[in-house]
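Asker: please work out how this folds:
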Amino acid sequence: MDRRVVSPQPLSLLWHARRVLVDLWDRATTTQPPLSWQVSLLLGVLALLVTWSPAGYRLVRHLVTLIHEAGHALVGALVGRRLTGIQLHSDTSGVTVSRGRPRGPGMVATVLAGYPAPALVGLGGALLLGQGYAAGLLWALVLTCALMLVLIRNLYGLWVVAATGASVALLSWSATGTVLSAAAYLVVWSVLLAAPRAVVEVQRQRRRGARGSDVDQLARLTGVPGAVWFGLFWLVCVAALVLGARELVPLP
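Answerer: Now for the predicted structure:
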């Protein structure tokens, strides 16, 4: 009689993979008490110093651009456009390429999504932190990076997304609850503070004669002056900053 011995290794690997996924889910859904308003305010001041220093802003700007392009990609997919790739560049700029009708509401919505995306993500992050989901916020960032890896089409962008995702994943896996919360607060503060600066930056470039930004594309697509779109982006970012700050610093 032919007796075949089934190796237990595949079953063992599946069991370990299941344990890892369960552990990840537990870590992502475990809540931590929100930080005190004094500590949150201190982290906000630290984030302000970082985002408004040349070297610090350049670092945070990569994260803002990553979220900016993710916003283009998400809305483009939702309106039925075919995504062909995302590029992130060393000068902190980026581009998302999609196929579909060159004009119309879908194209307008896709272009419109970029600059408000970091501000809205920051506001959503502030709401999550208020509920104690600091770990969930950071793991959501890791998941976003993992999904974007499929769409990245240049080496520098691949390095930025992979390094961001790996760093946040390592921190989320190994840090204590207090360190995790502090890191999440710092990320959210940084994104909220950097989003309005990115909008002001694009307007400065337009005044120097640069054309081709989201503001200029929207002006061409809709006939509405670029200054109106700049004002809309700026108001959204500032409103998100104010509302997010109220969530992050719940004064007694």
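Asker: only C-alpha atoms for contact and neighbour calcs from this point on.
Answerer: Noted.
Asker: what about Gln9, neighbour count?
Answerer: Gln9: 9 surrounding residues under other Cα atoms under 10 Å.
Asker: same question for Ser12.
Answerer: Neighbour tally, Ser12, other Cα under 10 Å: 11.
Asker: I'd like the structure of this one too, to check against the first:
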Amino acid sequence: MNKWVKTILFLLGSVFLTRFIPFSSLFRNLDTMIHEFGHALMTLVLSGKVLRIELYADHSGVTYSSMLTPGRSILVSLAGYISASLFALLLFYLYRKGLHMWGLGIMTAVALVSLLLYVRGEFGMLWLTGFIVLNVVIMIFGAKIVKYYYLLLAFLTLEESVVSAVYVGFMSWTQPSRAGDAANLAQQTFLPALFWGTLFALFALWCAKGALGLFFRKEGTSRSSRSRGLRRA
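Answerer: Below you'll find the model as predicted:
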């Protein structure tokens, strides 16, 4: 079967199955956090000023910034979806290398920086606090479940990075003015929202294909190692 078809089918199955995991909806804000942190980080890199970040219970968010020229604003608008997709890929790369504790540490550090410096609003601050505390508890006391907890976060982040990007791609076709970052980019460039929305969707799918390739390669390697161990025994 074509790898792209496999990727799409697996993502669809994953989105469906993870809906049955209790409280999984709360963890979907992780992708929103990374998306908005990507905007903020690019703003700082370009010498702009991050005013605040808002995270909402419906998994949406917004980053307020200032002191950016029109050209630099394009890069800031691009950073959200691209950061979220690359972060999902990074999580699976770390899993393949057996560095899931590093991955949890990175997620926790981003959440802590966001909480201390940028996120305002009751829900966002409460969510970040709970996420940080849960991560720390699992890293210290949850040795038996940390791998599965990490995989849950990795898959939910991957799903959300693709679903949100595809949704913006769809909106850029049907209601371009409401297509979020794609609409912002259309206002700042000569290219329509359709171009940017499609770009975000394709990039997210490309990262998902790479992430799932890393996951299955890791699982295949683990099964092969166990088989060799049994034969030696």
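Asker: quick TM-score on the pair, please.
Answerer: Scored against TM-score structural alignment, normalised by the length of structure 2, the superposed chains reach a TM-score of 0.80; 208 aligned residues with a Cα RMSD of 2.6 Å.
Asker: just give me the match in structure 1 for Leu91 of structure 2.
Answerer: Under the alignment (TM-score structural alignment), Leu91 of structure 2 pairs with Gly125 of structure 1.
Asker: can you tell me the element that match falls in?
Answerer: Using DSSP states H and E, Gly125 of structure 1 sits within helix 116-130.
Asker: check Lys6 of structure 2 too.
Answerer: helix 3-18.
Asker: what packs against the helix or strand that that helix is followed by?
Answerer: Heading C-terminal from helix 3-18 of structure 2, the first helix or strand you meet, by DSSP H and E, is helix 24-27. With contacts taken as 3 or more Cα pairs under 8 Å, 6 or more residues apart in numbering; DSSP states H and E, helix 24-27 of structure 2 sits against helix 146-174.
Asker: now the next helix or strand after the helix holding Gly125 of structure 1: buried residues?
Answerer: Following helix 116-130 of structure 1 in sequence order, the next helix or strand is helix 134-149 (DSSP H and E). Under the neighbour-count criterion of 16 or more other Cα atoms under 10 Å, helix 134-149 of structure 1 has 134-142, 144-146, 148-149 buried.
Asker: between those residues, which is closest to Ala239 of structure 1?
Answerer: Leu137 (20.9 Å; Cα to Cα).
Asker: which one in structure 2 is aligned with that closest one?
Answerer: Leu137 of structure 1 maps onto Gly103 in structure 2, by TM-score structural alignment.
Asker: could you do Ala146 of structure 1 as well?
Answerer: Under the alignment (TM-score structural alignment), Ala146 of structure 1 pairs with Leu112 of structure 2.
Asker: ok, its match - contacts?
Answerer: Residues in contact with Leu112 of structure 2 (Cα atoms under 8 Å, 6 or more residues apart in numbering) are 128-129, 132.
Asker: quick check: it vs Phe20 of structure 2, distance?
Answerer: Noted for Leu112 of structure 2: a distance of 29 Å to Phe20 of structure 2, by Cα to Cα, to the nearest Å.
Asker: what's the closest of the buried residues of helix 134-149 of structure 1 to Leu83 of structure 1?
Answerer: Using Cα to Cα, Met148 comes nearest to Leu83 of structure 1 of the buried residues of helix 134-149 of structure 1, at 11.2 Å.
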